[in-house]
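Colleague: no sequence for this one, just the structure:
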């Protein structure tokens, strides 16, 4: 039996992958079966393989590299580079690395005893909007009324020196039961999205592009996003909007001369729109929190505050509840998402004593994404 792809019914995107009988390691699929999975990823944007809780980190790393022949196959390259653990980076507390497979990050919540793939005692902390948003929810709203926020809508990428990964793999090893629900209440219009505690939210960059006016589409296709050097350190003292789409401009960004040493040649200047190589659809792909400037096709340059306002205007319609796929985690779910076609966000918060353990892997690509207009 070949690989089976089943579209998620009633969801704006996503599919479930059923492996051939007897196959327990998707990194060992035949070329024909992997081609089916590769196409499914680009067409459905998020694919989930159930029952993978025992997948070794080495297999997860190998599978991740298979989606991008241009990425470093030697195992020396990571998705975020060395600054992932910089003491001033907003990513610094988001996990730890597996010693024998450092490309695979261990994420989650709670205290875990020594012995997990060579790690000692580890303390994991689920990222929450309390540390990142300008105006977070109150403790009563979060823990008594079960309200939550999109933490940060983003693309997995260093956005400095390294090209954005093609795919991210995220494996749920220990997940809380589905009994606890939380709800995102949209600050600007009162919409509500109910989801399972700790769900990962995804939206399609293609849908975001389709929702633009024809005039905005034409301009977006020729617009360049300029990211700040060491962007996660640049924004470390700034705070985000209530929907996690971008940052509030208050002049709190780290001045360039106070950042770690940086090179002009490593600053990422990427198209605002990336073309899906399989479907040929255009995807609006921008990390709104890390943006520094927008270079418009008429030569106009929008500086930090105006650039944030402009990408916010384009991004906000796409995160309406009907456009969001919130993945409810089951033990053993291996979610693979097309990092060049979706934005995603952590959601939720955990109470003291609640635990979660996950493995994440993405590898910097060997080339930047492109916009194809022919």
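Modeller: Everything's here; your move. On a predicted model such as this, the values are computed, not experimentally measured, just so you know.
Colleague: Please make it C-alpha for all contacts and neighbour counts, starting now.
Modeller: Fine.
Colleague: same for the longest helix anywhere in the chain, what does it pack against?
Modeller: Secondary structure of the chain per DSSP state H: the longest helix is helix 31-44. When contacts are defined as 3 or more C-alpha pairs under 8 Å, 6 or more residues apart in numbering; DSSP states H and E, helix 31-44 packs onto strand 4-7, strand 15-18, strand 334-338.
Colleague: Can you list the buried residues in that helix?
Modeller: Under the neighbour-count criterion of 16 or more other C-alpha atoms under 10 Å, helix 31-44 has 33, 34, 36, 37, 38, 40, 41, 42, 43, 44 buried.
Colleague: try stretch 211-226
Modeller: Using 16+ other C-alpha under 10 Å as the test for burial, stretch 211-226 gives 212, 217, 220, 221, 222, 223, 224, 225, 226.
Colleague: Going by residue numbers, what spans are helices in the stretch 201-350 of the chain?
Modeller: For the stretch 201-350 of the chain, the helices defined by DSSP state H, counting those that start in this stretch cover 205-210, 214-220, 231-234, 304-315.
Colleague: Make sure residue 173 is indeed in a helix.
Modeller: No: Residue 173 sits outside any helix when classified using DSSP: H, G, I helix; E, B strand; the rest coil, being strand.
Colleague: Wait, it touches residue 335, no?
Modeller: No: proximity of residue 173 to residue 335 does not meet the contact threshold set by C-alpha atoms under 8 Å, at 11.7 Å.
Colleague: Can you pick out the residue with more neighbours from those two?
Modeller: Using other C-alpha atoms under 10 Å as the criterion, residue 173 and residue 335 rank with residue 335 on top: 24 against 21.
Colleague: quick one on the thing from earlier: could I get the buried residues of helix 31-44 in TSV, plus columns for distance to residue 199?
Modeller: As requested, the buried residues of helix 31-44 are exported to TSV (distance: C-alpha to C-alpha, whole Å):
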residue	distance to residue 199
33	29
34	27
36	27
37	23
38	24
40	22
41	20
42	22
43	22
44	18
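Colleague: Can you name the residues in contact with stretch 47-67?
Modeller: Stretch 47-67 has contacts (C-alpha atoms under 8 Å, 6 or more residues apart in numbering) with 14-19, 24-27, 38, 40-41, 71-73, 98, 101, 103-104, 166-169, 171-173, 330-337, 359, 361-363.
Colleague: hmm, try it at 7 Å
Modeller: For stretch 47-67, the external contacting residues (C-alpha atoms under 7 Å, 6 or more residues apart in numbering) are 14-18, 25-27, 38, 41, 71, 73, 101, 103-104, 166-169, 172-173, 331-337, 361-363.
Colleague: Check it against this one:
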């Protein structure tokens, strides 16, 4: 039996007294997977994981994806995407100022991520919290008429558009990176493949437009849905400690990184990304 405590009323569960550096038996992992499907986010505090242990645990959820920005795959394992402000020998150790908008990881690919597994290697003493929002709760709270309006709409997710907006000071995406991330179309409301629950599937900036709507109307609707989705009533703020590991379900959550004093403090986070299925 798992020892747990809820993190908020709508999203998140802390799983206590489990050392992920040791083998996790099948029954325990089945309980972890069930908890993820029901609570959308799991927290494991006080972990001391090697890169291999991080990857091995992540693989229990499914095959792992490799990020298109290969310059930030700086560990000994390409499955680990590094988020960091640290520069070593003149080269960034990881991607800095990534994810400072509300999004679902890799929503911009044909088969987006099932989930992400983020491990806190080094964290600032203040700042750099991560906000998470339940898209199940956001959908449930929508007015009936809004649900009917958006139930079968589809939206265009664009990594190139997001990258150009957020990183104008960086080299542009290469032809190879653009070819690997063409614009894709996903439903605005998606069905969880395990639980059958509905959730919003939107995002700030990564979602370029809603198909079939005039540009101005579509932009207004996206702004309305995004503002609704990130309401405090559906959200949880995580204050990181070194050794925290969080697993979240990208099929029914959004998240956002927050700023910190990057001139005074170091931050090193290791993320693995679990492959998923095409949204429906």
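Modeller: Nice, I can see it. Bear in mind that the values here come from a model prediction, so they are computed numbers and not experimental data.
Colleague: What does the superposition give as a TM-score?
Modeller: With the length set by TM-score structural alignment, normalised by the length of the second structure, the two chains reach a TM-score of 0.84; 275 aligned residues with a C-alpha RMSD of 3.1 Å.
Colleague: quick revisit: what range in the second structure does the longest helix of the first structure sit on?
Modeller: Mapping helix 31-44 of the first structure onto the second structure (TM-score structural alignment) gives residues 26-39.
Colleague: compared with the first structure, how much does that stretch deviate?
Modeller: By mean C-alpha distance after the TM-score superposition for the first structure, the fitted stretch 26-39 of the second structure averages 1.0 Å away from its aligned residues in the first structure.
Colleague: Just give me the neighbour total for the aligned residue in the second structure for residue 101 of the first structure.
Modeller: Correspondence of residue 101 of the first structure to the second structure, assessed by TM-score structural alignment: residue 77. Using other C-alpha under 10 Å, residue 77 of the second structure has 11 other residues around it.
Colleague: quick one: residue 77 of the second structure is in a helix?
Modeller: No: read with three-state DSSP, residue 77 of the second structure is coil and lies in no helix.
Colleague: now, among the buried residues of helix 31-44 of the first structure, which is nearest to residue 85 of the first structure?
Modeller: Residue 85 of the first structure lies nearest to residue 41 out of the buried residues of helix 31-44 of the first structure, by C-alpha to C-alpha, at 29.4 Å.
Colleague: wait, what's in contact with that closest one?
Modeller: By C-alpha under 7 Å, 6+ apart, the contact list for residue 41 of the first structure reads 47, 337, 338.
Colleague: got these as CSV, with distance to residue 267 of the first structure and neighbour count columns?
Modeller: Shown next, in CSV, are those (distance: C-alpha to C-alpha, whole Å; neighbours: other C-alpha atoms under 10 Å):
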residue, distance to residue 267 of the first structure, neighbour count
47, 31, 28
337, 25, 24
338, 23, 25
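Colleague: Kindly indicate which of these lies nearest residue 85 of the first structure.
Modeller: Distances from residue 85 of the first structure to the contacts of residue 41 of the first structure, taken as C-alpha to C-alpha, are shortest for residue 337 (23.4 Å).
Colleague: Was I right to think that closest one contacts residue 170?
Modeller: No: in this structure, residue 337 of the first structure is not within contact of residue 170 by C-alpha atoms under 7 Å, at 8.4 Å.
Colleague: Overlap of the contact sets of the two?
Modeller: Taking C-alpha under 7 Å, 6+ apart as the criterion, residue 337 of the first structure and residue 170 do not both touch any residue.
Colleague: still on that earlier bit, please name whichever of the helices of the stretch 201-350 of the first structure is nearest to residue 280 of the first structure.
Modeller: helix 205-210 (10.0 Å).
Colleague: Residue 303 of the first structure: how many residues sit nearby?
Modeller: 14.
Colleague: who's in contact with it?
Modeller: Contacts for residue 303 of the first structure (C-alpha under 7 Å, 6+ apart) come out as 292, 293, 294.
Colleague: Could you identify which of these has the most neighbours?
Modeller: In terms of neighbour count, residue 294 stands highest of the contacts of residue 303 of the first structure at 26 neighbours, by other C-alpha under 10 Å.
Colleague: what residue of the second structure takes the place of it?
Modeller: Aligned counterpart of residue 294 of the first structure in the second structure: residue 210 (TM-score structural alignment).
Colleague: Spatially nearest residue to that match, not counting backbone neighbours?
Modeller: residue 155 (4.2 Å; C-alpha to C-alpha, 6 or more residues apart in numbering).
Colleague: For the aligned partner of the one you found in the first structure, which residues are in contact?
Modeller: Residue 155 of the second structure maps onto residue 225 of the first structure when the alignment is built from TM-score structural alignment. Residues near residue 225 of the first structure by C-alpha under 7 Å, 6+ apart: 269, 270, 271, 272, 291, 293, 294, 295.
Colleague: how close does the residue nearest to residue 210 of the second structure sit to residue 259 of the second structure?
Modeller: Note on residue 155 of the second structure: its distance to residue 259 of the second structure, by C-alpha to C-alpha, to the nearest Å, is 29 Å.
Colleague: Need the residue closest to the centroid of the second structure.
Modeller: residue 105 (4.1 Å; C-alpha atoms, centre = their mean).
Colleague: Residue 180 of the first structure against residue 194, yeah?
Modeller: No: Residue 180 of the first structure lies out of contact with residue 194 (C-alpha under 7 Å); the separation is 10.6 Å.
Colleague: Could you count how many residues lie near residue 101 of the second structure?
Modeller: Residue 101 of the second structure: 18 neighbours (other C-alpha under 10 Å).
Colleague: Quick check: the aligned residue for it in the first structure?
Modeller: In the first structure, residue 101 of the second structure lands on residue 152 (TM-score structural alignment).
Colleague: And the helices in the stretch 51-200 of the first structure, which stretches?
Modeller: Taking DSSP H, counting those that start in this stretch as the test, the helices found in the stretch 51-200 of the first structure are 57-66, 139-143.
Colleague: Apart from its chain neighbours, what residue comes closest to residue 226 of the first structure?
Modeller: The shortest distance from residue 226 of the first structure to any non-neighbouring residue, by C-alpha to C-alpha, 6+ apart, is to residue 269 (4.5 Å).
Colleague: so residue 346 of the first structure makes contact with residue 196?
Modeller: No: using C-alpha under 7 Å, residue 346 of the first structure is not in contact with residue 196; the gap is 11.7 Å.
Colleague: Can you get me a residue count around residue 150 of the first structure?
Modeller: So residue 150 of the first structure, with other C-alpha under 10 Å, has 25 neighbours.
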